[in-house]
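Trainee: Here is my input, please return the structure:
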Amino acid sequence: MRIVIAGGHGQIALRLERLLAERGNEVAGIIRNPGQAEDLRKAGAEPVVLDLESASVEEVSEALKGADAVVFAAGAGAGSGTARKETVDRGAAVLLADAAERAGVRRYLLVSSTGANPDHRGDDVFDVYLRAKGAAEEDVRSRSALDWTILRPGMLTNDPGTGLVSLARSVGRGPVPRDDVAAVLAELLESPDTTGLTLELISGTVPVTEATKAAASAR
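Mentor: Down below sits the predicted model:
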């Protein structure tokens, strides 16, 4: 498969790129900063320099030509203000979905967040983030031209992955290593039965492959 990852230099994205490349996939990562290109190459991914906050649908769809799947793993980052939650966490996710439709790429994975809700209340930056993620989810769910899956990880950590997770429509709150988030995303890309599902993810006791199969069968 050829897989294009938006937010290609993110902590989850770099882990996912390595996993996918090791499995023999062709991987590309969309980045804004050309100075990050070498990090992607070391991870086994082709860097595509494109600013999703200013690019047109046509430019993004050109970058997606020939892809079998896209993953939205971009984020404005912890130090960003409220405006970029809207332009990146919502706007860029919607743009990628528009471009995927235009390029004829059906498989779309959206990395969201536990608690994402377009109607979430509050004025703190994290509240705005949850609303933006929720609005992105709502937009993606409305698209019949996409075979979408939404993944909502819990609190992200840099602890080594265990390969053991809890993955279902609702799992409650808890932490999860970024290693395991990447492993679940890699598995979801090979699991068409998870199309149309919104899944929550935290650390657990079930191996990733088994957890993914169980989540797909529990429709």
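Trainee: Could you use CA atoms for every contact and neighbour count after this?
Mentor: Will do.
Trainee: distance of L109 from L146?
Mentor: Here L109 is placed at a distance of 10 Å from L146 (CA to CA, to the nearest Å).
Trainee: With V208 instead?
Mentor: Distance, V208 to L146, using CA to CA: 24 Å.
Trainee: Quick one: neighbours of M155, just the number.
Mentor: Neighbour count for M155, taken as other CA atoms under 10 Å: 16.
Trainee: what's near enough to touch it?
Mentor: With contact set as CA atoms under 8 Å, 6 or more residues apart in numbering, M155 has these partners: R173, G174, P175, V176, I202.
Trainee: Ignoring the adjacent residues along the chain, who's closest to the last one?
Mentor: Read it as I202. Nearest residue to I202, sequence neighbours excluded (CA to CA, 6 or more residues apart in numbering): V176, at 4.8 Å.
Trainee: Here is a second sequence; please produce its structure as well for comparison:
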Amino acid sequence: MDVFIIGITGKIGRLLARELLAKGDTVHGLVRRDGQRTDLATQGIHAVVGDLTDLSVTELADAFGNADAVVFTAGSNGGSAQTMKAIDGDGVTLAIEATRHAGIQRLALVSVLPESWRERDLDDEVEYYFTVKKQADVALSRSDLDWLILRPSLLTEDPGVGTVSLGPAEFHGQIPRADVAATLAELLHEPHVNRRILELNTGTTPIEDAVKANARASDGRAHVEQGDARSPGKQ
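Mentor: Okay, here's the model as predicted:
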């Protein structure tokens, strides 16, 4: 595959790039500084310099090149409301429009579990962050793209363990970023998992098996939908 990562210099973005390269994929990405581009070039990654908040739809679409899929892993990590809106909100909208403009179908978004931090007394800025992230999920899920939204639990720096719990609804716990990246790499290579929101937590299922299980679930859903279309009015 040829994959373009928005947020490739972030923690998950770097790990995802490494996973994809290990699979033999071609990896591209968007960076803000020339130094970052030079650093990635030593790893066999071609990067385009640009600021997500300043690029036009056409400019970002051109940066994608011949990508088979686009992954949005960029994030504001909190900060001001203006920054959150620009990256976590408008940035995703821009990526959706640019992906469509480029004629690319596959767009994967790394989001957040809605339950995150709900045990805490959250201030207005954090609540706004969750609102913007949810708006981005809604925007992508309503697009005509071959989309995928991955919602991981609380991210940690622990080494990956290679096992997860992955499905439409998962408990909120914590998970190493390395396992998030490995799961996302597997999902990108599984075309039968599409137009779905999946939540991700630590678990006991090997990542490859967890992705295959969700692919089978997607196939079953498609068969049900086709059956409903052939037999209108039947319950």
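Trainee: Got a TM-score for the pair?
Mentor: TM-score of the superposed chains, computed with TM-score structural alignment, normalised by the length of structure 1, equals 0.92; 213 aligned residues with a CA RMSD of 1.6 Å.
Trainee: Would you mind checking which of the contacts of M155 of structure 1 also appear as contacts in structure 2?
Mentor: Retained in structure 2 (both residues aligned by TM-score structural alignment, their matches' CA atoms under 8 Å) from the contacts of M155 of structure 1: R173, G174, P175, V176.
Trainee: Filter these down to the buried ones.
Mentor: Neighbour counting by 16 or more other CA atoms under 10 Å classes V176 among these as buried.
Trainee: which secondary structure element contains A169 of structure 2?
Mentor: Counting by DSSP states H and E, there is no helix or strand that carries A169 of structure 2.
Trainee: my guess is it meets E199, correct?
Mentor: Yes. Using CA atoms under 8 Å, A169 of structure 2 makes contact with E199 at a distance of 5.7 Å.
Trainee: These two - which one has more neighbours?
Mentor: Neighbours per residue, other CA under 10 Å: of A169 of structure 2 and E199, the larger number sits with E199, 22 against 14.
Trainee: And D209 of structure 2, how far from L148 of structure 2?
Mentor: 18 Å.
Trainee: Among those two, which residue is more densely surrounded?
Mentor: Comparing D209 of structure 2 with L148 by neighbour count (other CA under 10 Å), the higher total belongs to L148, at 24 against 14.
Trainee: and the more buried one, that's in a helix?
Mentor: No. Counting by DSSP: H, G, I helix; E, B strand; the rest coil, L148 of structure 2 is not found in a helix; it is strand.
Trainee: residue contacts, it?
Mentor: By CA under 8 Å, 6+ apart, the contact list for L148 of structure 2 reads R106, L107, A108, L109, V193, N194, R195, R196, I197, L198.
Trainee: for T162 of structure 1, what are its contacts?
Mentor: With contact set as CA under 8 Å, 6+ apart, T162 of structure 1 has these partners: D180.
Trainee: ok, 6 Å please
Mentor: Counting by CA atoms under 6 Å, 6 or more residues apart in numbering, T162 of structure 1 makes contact with nothing.
Trainee: again, but for E170 of structure 2
Mentor: When contacts are counted by CA under 6 Å, 6+ apart, E170 of structure 2 touches E199.
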